[in-house]
Structure formats: structure tokens, C-alpha cells
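Undergrad: here is my input, please return the structure:
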Amino acid sequence: MTSLRKLASHLGLSITTVSRALDGYADVAVATRERVEQAAKAMGYRPNPAARRLRRGVGETVAFVLPTDPGHFHEPVFSELLVTVGEELARHEHDLMLLAARPGKDEMAVYHRLVEGRRADAFIIVRTRHQDERIAYLMAKGVPFVCHGRTDTAEPYAFIDGDGEEGFHSLTQRLVARGHRRIAFLSAPTHLTFAGLRLAGWRRAMQAADLAADIVEEAEPTEEGGFALAHRVLDSHARPTALICATDRMAIGAIRAAADRGLTVGSDIAITGHDNIPAASYCQPSLTTMELPTRLIGARLADMVLARLGGADLRDLTEIHGLVQMPRGSSGETNLEGVVRTADAQEAVFEVTEGRKT
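TA: Here you go, the predicted model:
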């Protein structure tokens, strides 16, 4: 690829003159500007948007690509997160670009377009996978990124995550202490790292209590997914007394399925989720859940992206936060006041620089 220096040398002009001509400055003669633009086109020169923005005092652009159908930006778990990230980046005169793409080929096509077209200077990656093509690609290209979640790569990378394994272990222990012996786990697809971690926490608590950890079903982390899985396990000959769902959206679907069976949620069956989306408070009964405090995490994600753009050491940008447990009526825990904090909730931050496990 032709560099600015090569273009300037070819034209016999200074780099500054060529740069200002391409940036459209009025102090460059029209004839010179046209000559520079024609040569740039002929030589295949493509300006670096990040460098151009830096020269002109304009902030950089951070891309947030939701792994979902194009145009579907309604994922509630990310709504407040995006608001916080956007506000923090705006304070530093940086822009947040939001896109959506189906996981797989469509999604990677978006990443290729943004990177190769130099339309984004950094990325925030969500719904990380054990083997994540997005992360491998950005690493290979040397593009800054921060993950909301973890992956299996042995290479250092910047991430922030909740301690899902410990959160679901603590929740399961609570349900066991309340007398539940058949506890099913309704999982998101286990190629997603968060799903594997949450499943591991449930399984560890069940095994420690010497209980069977054999009722596991998997579907997309949506209301439809939770509804279908709950119907499936509630139709079994030995019906569970509790359903632990990987996400709140799955739990909301499971509540509807329990109602279809004539079961009273909170007494006949306990149902729990994760995320503390707004709808969790308005279910009937309200949903027992847990959360990684959204505004805290949004602010930290923005700080980490800014640090990566500034060249910060990756080893200083790895955090795992404890989860805030919220016992409510759907698990029959309305007698509990306030919240239960797992590993001191947001005060618990662990540096992870090697030996990442899922």
C-alpha cells in the first residue's frame, strides 16, 4: 500500500503539503490539491482515518458490533451498557459506532469492512466465545479491542467480566439450602464462554451437595429459548423443583411455561436468571437474578478502550468482578432483604494475566 511519504516523494511535495491537500485545507492551492488527489487515486493511496482525525483534532471511533440479526438493537442486557460507554467516550470526544450482524460469516464481513476500510479505531467485543474468530482477527491486524467476557486464547488481551461461575455456584447453594434436590440448568449455547462458566458453577454446587447434575438443556438465550426448554424439562417424569436459567430472558420464558403447566412460581417451582434486565422487576412474581453492575462495567469498558488507544499494557487491563445477587419472589426468597453480594460484588476485582480458565 502506498504511504503518504511515497506519495509526497512521487509528487515532489512535502508530506505536510500533501497531507493538508488531502484533508481539504483552504491554504493549499486548488491546482495543487487536484494534482495530489489525482496522484493519490492513481497510486492507490488510502488515507488513514485515525491519523486524519488526530491531525484535525477529531476523536476516534469505537465500534460495538452486536452479534444478532441486522437492525435488532433491542437486547436489554446491553442497552444501559451502551448508554454508559457512549457517554464516557463522548466526554473524550470519541464516537461510538453501533452495528448488528449475524454471528458467523456476516459478522466477520462487518469486522473486515470496518478494519480494512479503516472506519473504526477500536472495538468492544461482547458475547465472547471459547474459540473467537473476531478476537483472532483483530489480534492479527493489531487493532485495539476490549472484551466484555473471556475467551480461550493464550495471548494476552484486555477484558472485563463477571465471576459467573462463582455467582451460579452461590445461587445453587442457596436453593439447595432451601430444600431443592432436583435443580435443572437451562443453558445458553455452551460455545459462548459465559454459558460454560455459569454451567460450571451450577454443576460444582450440585456435585458438592451429592446431587445429580444431569438435567441440562441448551438453547438461544431468549424468551423463546427458555420457554421451549422449560416445557421440555417440566414434561419429564421426575419434574425439577427449580430451574436455573443462564439469562433473565430465558427465565422470563420459563415463567410463562410454568404458568402453562398450572404451576405457581416461587412455591411449586423456583426460577432464576442473570442480568437484572428491567423486565425482571416486573415479572409476576419478580425474578430472582444477579448482575454485573451495568454502569460500573460500562464506565470501565470505556476507560479500557481509551487506555488501549493510548497504548496501555494489556496486562493492566484484565478484570473479573463479583456479581450482585438479587433474591426475589420467583425463588420463594421474598423474606430476604436487600441483595446478597458474591465475592463482595463490584469491590472484588481479580487480576488475571495468565492461565485463563473457562
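Undergrad: all contacts plus neighbour counts: C-alpha atoms, from now on.
TA: Will do.
Undergrad: where do the strands of this structure begin and end?
TA: Using DSSP state E, the strands of the chain run over 61-67, 95-101, 122-126, 145-148, 159-162, 183-187, 216-218, 242-245, 270-272, 289-291, 318-321, 324-326, 340-341, 349-350.
Undergrad: ranking those by burial, who's on top?
TA: Neighbour counts (mean count of other C-alpha atoms under 10 Å) averaged over each of the strands of the chain peak at strand 270-272, with a mean of 30.
Undergrad: can you say which of the strands of the chain is nearest to residue 203?
TA: Residue 203 lies closest, by C-alpha to C-alpha, to one member of the strands of the chain: strand 183-187, at 8.9 Å.
Undergrad: to compare against the first, here's the next sequence to fold:
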Amino acid sequence: MTTLRELARHLGLSPATVSRALNGFPEVGQATRARVLAASETLNYTPNVTAKRLATGKSGMVGLVFRTLPGYTIDPHFADFLASLSEALADSRIDLVFHVASAEDQLSHYRRFVKDGVVDGMILSAPEPDDARIALMESRNLPFVVHGRGTEDAGYAYFDIDNAGAFRAATTLLVELGHRRIAFLNGSERLGFARQRRGAYDAVLASRGLRTPQRFVVHGEMTEETGYAAAAAMLAEPVAQRPSAFICSSTLQALGVMRAAAEAGLTIGSELSIISHDDVLPHLRSENFAPPLTVTRAPIRNAGPALAQMIMARMDDVAPARLQRIEKADLIVRASTGRVPKWGEEAWTH
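TA: As a prediction, this is how the structure comes out:
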């Protein structure tokens, strides 16, 4: 392996000049920097990470707080995102340092990251409209990027999907299939993405003169058990009052709805329709459900590489306004949706 001194000798430059060129110091001219970079690639030079960190004053580490669900289980959506993020950062020789915390205890972990000064930036996930974590990062001038938006007009760097567009399309499809009693299983109502999805659902129904009883809109953790419990209660209602369709914020919730439908003796697609948002979790393929699930599709793994690039740009002082990306979600219609059954043609009466 070529050393820094050997590279400098090959170029006829001092080791200090070569080091400054490799680390982007402004006093090194563009022509010299280009020459050094070309030679380092030709000679297969790999910089000493510790030396680089000493030279730049940066740790080469990015922080993240890993949220656990009640009972200390791991959210599979977040785990898949974490895997793609870690892989993308590693490709750029940046280490991901993460803590595990409950939703209630996250802020104290962010404070610790800021106080200890061991990371060059932070990646936040599942933002709220008035998020104390974001306020903390901004007050300490620590570079950060966010997976999602707490508000539609967020001023920070973020990668998000078009939640409103996705759930507008899902609700519209069901209404056009004749459904008037559409239940909605959503994420926690304090989270930005859940508010965006609920807003789109409400807007479509209002535009068609439809309304939904509050008990048929459920916010909470997006798990199979919460989906099952909510759907089982709704499907136990008298036929004239139960939903003919469900919209779910997660395929995990949709699994629970399918289980409740089976227990109620309802055939999915003809007697009960289901649409879910699909993060494309590798162990839970919506096309393999029975029947295949109609979804709004946006792979959560896409967020990892995008946010890795964004946090590196923020650490290089790229303005947040230049680092805001919204990815479209595709509506994929499959066999879990169909025309409204006769018993579901009327809107809720109470």
C-alpha cells in the first residue's frame, strides 16, 4: 500500500502539501489538488483516517438516535432505513454512531451528542411540527438533516416522500370505486407524515361531501397488532355502520386488517377493500399478500443514500434550502381493492 510520503515523493511535493490537497485546504491551488488526486488514484493511496481527522478537526462520525417501540422492540421500517444509511455512509468512510432510546427519552440522547461534541452532524427521523430536537440542533449550529418533514414548509434539509399526494391518490381510488365508508389507520398524530396523510384523506372526503366518524380514524404505532385490534372493533359494528374499505399507513397494519377480515368472514377485494402505504420492507412484500395488496409505494431504503449525501453536504456548509427532496410515491392497484359491495354504498349516518 502506498504511503503519504511515497505519494509525495512521486509528485515531488512535500507531505504537508499533499495532505492539504487531499483534505481540501483552500491554500492549495486547483491544479495541484487535481494532480495529487489523480496520482493518489493511480497509486492506490488510501489516506490514514486518524491522521485525516487530526488534520481537519473532524471526527468522521455522524450521529443518530434509534427509536424503540413499547416493549423495546425494533420498528422494522426504521431498521431497514438504518441499514441503507449505514451502508451509504460507510462507502464515504464515515462512521454512523447511534443510540437506542424510547420516544420519550430521545431528546436527552441528542443533548448528549451535542454536549460531547463527538459527531460532525446528526440525522433525525420522524419529525414533529415543533420538534425540540431540531430546535436543539439549530441553536448549537450542528449540521443535521431530517428523514421527513414536521411541516410542509420546513426550512431545514430533508428527504421525504409526497405523503399528501400518496394518500390523496389512495382515498380518491376508493371513492371512485364507490366506497363511502372508508376507515383510516395512521401513524402517531404528533408526527409530520401522519398529519400530511390525514390532511389528504380528509380533503378528498370533504370534496365529495363525505364524512368519517372519529372512531374510524385511528392513530398509533404502525404494527400488525394495532391494525388487527382497530379493524376487529370496526368490523364488529352493525353492517350499516362498518367500513367497506381501509386505508393503512403501513403494510404491517394491513396484515392486521386482513386477519380481522378473515375472522369476520369477509373476502378481501370483493367484500372489503384495503390500500396501504408500502415502504417495501424486504421481509414483507405486498405483492405476495393473499390477495396481493394495493399500495402507495416508496421504498424506505431510498432515504438512506439520499440522507447520507445530504449530511455530507451540510457538513461542507451547503445551505439547507438546496438539500430538500420529496420523492413521489407510486399507486399500484392490485386485487385487494374492488367495487364497493351493496351493503357499503351508503355513507355513515352517525
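Undergrad: ok, back up a step: adding distance to residue 76 of the first structure, write the strands of the first structure out as TSV.
TA: Shown next, in TSV, are the strands of the first structure (distance: least, C-alpha to C-alpha, whole Å):
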stretch	distance to residue 76 of the first structure
strand 61-67	12
strand 95-101	14
strand 122-126	13
strand 145-148	15
strand 159-162	17
strand 183-187	18
strand 216-218	21
strand 242-245	16
strand 270-272	17
strand 289-291	13
strand 318-321	20
strand 324-326	18
strand 340-341	23
strand 349-350	25
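Undergrad: residue 256 of the first structure: which of the ones you listed is closest?
TA: Nearest of the strands of the first structure (C-alpha to C-alpha): strand 270-272, 10.8 Å.
Undergrad: for the closest one, packing partners?
TA: With contacts defined as 3 or more C-alpha pairs under 8 Å, 6 or more residues apart in numbering; DSSP states H and E, strand 270-272 of the first structure has these neighbours: strand 242-245, helix 248-260.
Undergrad: how about the ones you listed in CSV, adding distance to residue 172 of the first structure?
TA: Supplementary listing: those in CSV, determined by distance: least, C-alpha to C-alpha, whole Å:
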stretch, distance to residue 172 of the first structure
strand 242-245, 8
helix 248-260, 15
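Undergrad: ok, which of those comes nearest residue 225 of the first structure?
TA: helix 248-260 (6.1 Å).
Undergrad: please work out which residues of the second structure line up with stretch 8-18 of the first structure.
TA: Mapping stretch 8-18 of the first structure onto the second structure (TM-score structural alignment) gives no aligned residues.
Undergrad: end-to-end on that stretch?
TA: 6 Å (C-alpha to C-alpha, to the nearest Å).
Undergrad: ok, residues contacting that stretch?
TA: With C-alpha atoms under 8 Å, 6 or more residues apart in numbering as the test, stretch 8-18 of the first structure has contacts from 4-5, 7, 28, 33, 36, 39.
Undergrad: give the contact list for residue 229 of the second structure.
TA: 256, 260.
Undergrad: for stretch 178-187 of the second structure, how far is the first residue from the last?
TA: 26 Å.
Undergrad: distance of the spatially most central residue of the second structure relative to residue 222 of the second structure?
TA: Nearest residue to the geometric centre of the second structure (C-alpha atoms, centre = their mean): residue 147, 5.1 Å. Look at residue 147 of the second structure and residue 222 of the second structure: by C-alpha to C-alpha, they are 17 Å apart.
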